[in-house]
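>>> Below are the sequence and a predicted model; questions follow.
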Amino acid sequence: MNQPLSSPLAPATGDTPRRIAVVSASWHRDIVQNAVEGFRAECERQRPGQCQFEQLEVPGAFEIPLHLQRLARSGRYDALVACGLVVNGGIYRHEFVASAVIDALMRIQLDTGVPVFSVVLTPRDFHSHEEHQSFFRTHFITKGQEAAQACLATLDSLAQLPA
């Protein structure tokens, strides 16, 4: 999701708004919430009034997949979004957590047919000083916007395919 996306297909039309659930980690909330806000703002910019959002906050990134799985199985959502920050806290486990989360997100979307988008990021170097905090706050806005672009384009393309 490094490049802005544009769908070659026309956006799906209709009166039914897109129902999107966002599950975000409360760990590093001051950074992670920027992804949620960037996502919502981009959806509203592209499709004013056409998206309905629900947000659920969980303790950390590891808890996101189970919540998304239940939301996907509910049949209430057109798309799901995961937002979190997995950092190297000095104990070598962040790579395992990040891998487990991303693998689970893919499995959820393939098992349920509900598209899942990830703004669960694992920076190689993250420190708690203000320079990194500021950089990642801004970076998460951008990543949220990119996830919204991917989400809307995917929903449009899926609407054109046979079920």
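Yep, that arrived.
>>> rest of the way, CA atoms for contacts and neighbours
Will do.
>>> Report all helices and strands that the helix of greatest length in the chain contacts.
In the chain, taking DSSP state H as the definition, the longest helix is helix 130-159. Helices and strands touching helix 130-159, by 3 or more C-alpha pairs under 8 Å, 6 or more residues apart in numbering; DSSP states H and E, are helix 29-46, strand 116-121.
>>> For S99, which of these is the nearest?
strand 116-121 (10.3 Å; C-alpha to C-alpha).
>>> got a list of contacts for the closest one?
Here strand 116-121 makes contact (C-alpha atoms under 8 Å, 6 or more residues apart in numbering) with 35, 61, 79-86, 98, 102, 105-106, 108-109, 140, 143-144, 147, 150-151.
>>> Next up, a structure to set beside the first:
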Amino acid sequence: MATKNLSAYNLESVPSAKGYKFGIVVAEWNYEITGALAQGAIDTLKKHDVQDDDIQIKHVPGTFELPLGGQFFAEYSDVDAVILIGCVIQGDTRHFDFICNGVTQGTTELNLKYNKPFIFGVLTTNNEQQALDRAGGNLGNKGDEAAVTAIKMVALQKGMQ
């Protein structure tokens, strides 16, 4: 269980993201949760000087499709980073394991193949309440954390060029 608020961070530790471009891929499955995560990411990007025109949002049917949606951003747009937003809740079968493993491996492969930050903003919880707690509930919003990570990774990459 997370022991910190996912929305809590030191504002001064995050550079301005003015001029950076971000893609956000949002899974439609569990949309009450993924929509809240996406809104958290958008709000955090804007808090750090990202303009509306520099945020592109696309939807995919489920969490398993996030890596392909991310690949489409890499191949058909000029974004600096892609935030992948999804939610997988444990059920009675091993389906949870296959989805989580697939999206994790797919995200790792995207980072390495495209030399671009692809941020894993995916909740993998035991139940719906844990997901709600992390999508703007009492543990903050994982979307905020994903946006901060995206900004920091783009700044790192641009600082090394």
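Now that the structure is in, tell me what you want to look at. Since the model is a prediction, treat every value here as computed from it, not as a measurement.
>>> Might you report the residue contacts of A35 of structure 1?
A35 of structure 1 is in contact with 83, 119, 140-145, counting by C-alpha under 8 Å, 6+ apart.
>>> Which residue in structure 2 aligns with D30 of structure 1?
In structure 2, D30 of structure 1 lines up with E32, judged by TM-score structural alignment.
>>> Its match: how many residues sit nearby?
Neighbours of E32 of structure 2 under the rule other C-alpha atoms under 10 Å: 13.
>>> ok, now D78 of structure 1?
The tally of other residues near D78 of structure 1 (other C-alpha under 10 Å) stands at 19.
>>> any idea how far the equivalent of E95 of structure 1 over in structure 2 lies from A135 of structure 2?
In structure 2, the residue paired with E95 of structure 1 is D97, using TM-score structural alignment. Counting by C-alpha to C-alpha, to the nearest Å, the gap from D97 of structure 2 to A135 of structure 2 is 21 Å.
>>> out of these two, which sits in the busier spot?
A135 (28 against 13).
>>> How about that one, nearest residue that isn't a chain neighbour?
What sits nearest to A135 of structure 2 in space, not counting adjacent residues and going by C-alpha to C-alpha, 6 or more residues apart in numbering, is N141, at 4.5 Å.
>>> For the alignment partner in structure 1 of that neighbour, the count of nearby residues, please.
Aligned counterpart of N141 of structure 2 in structure 1: T142 (TM-score structural alignment). Residues contacting T142 of structure 1 under the criterion other C-alpha under 10 Å number 19.
>>> pretty sure T142 of structure 1 is touching G38, no?
Yes: when contacts are counted by C-alpha atoms under 8 Å, T142 of structure 1 is listed as touching G38 (6.6 Å).
>>> that older thread, now the longest helix of structure 1, how far from the chain's geometric center?
7 Å (C-alpha atoms, centre = their mean, to the nearest Å).
>>> ok so, going back, can you tell me which of the contacts of A35 of structure 1 is closest to A159 of structure 1?
Q145 (21.3 Å).
>>> any idea how far the nearest residue to D52 of structure 2 once chain neighbours are set aside is from E65 of structure 2?
Spatial nearest neighbour of D52 of structure 2, excluding adjacent residues (C-alpha to C-alpha, 6+ apart): K46 at 7.5 Å. Computed as C-alpha to C-alpha, the K46 of structure 2 to E65 of structure 2 distance reads 26 Å.
>>> Secondary structure class of whatever residue of structure 2 lines up with E57 of structure 1, three-state.
Aligned by TM-score structural alignment, E57 of structure 1 pairs with H59 of structure 2. Three-state assignment for H59 of structure 2 (DSSP: H, G, I helix; E, B strand; the rest coil): strand.
>>> Give me the spatial nearest neighbour of H59 of structure 2, chain neighbours excluded.
Spatial nearest neighbour of H59 of structure 2, excluding adjacent residues (C-alpha to C-alpha, 6+ apart): V26 at 4.8 Å.
>>> Might one say that the one you found is in contact with V60?
Yes: contact between V26 of structure 2 and V60 holds when scored by C-alpha under 8 Å: they sit 6.2 Å apart.
>>> neighbour-wise, which of the two wins?
Neighbours were counted for V26 of structure 2 and for V60 using other C-alpha under 10 Å; V26 has more, 29 against 19.
>>> quick one, what contacts the more buried one?
Contacts of V26 of structure 2 (C-alpha under 8 Å, 6+ apart): 34-35, 38, 57-60, 66, 84-86.
>>> which of these sit farthest apart?
Farthest pair in the contacts of V26 of structure 2 (C-alpha to C-alpha) is G35 and L66. Separation: 14.2 Å.
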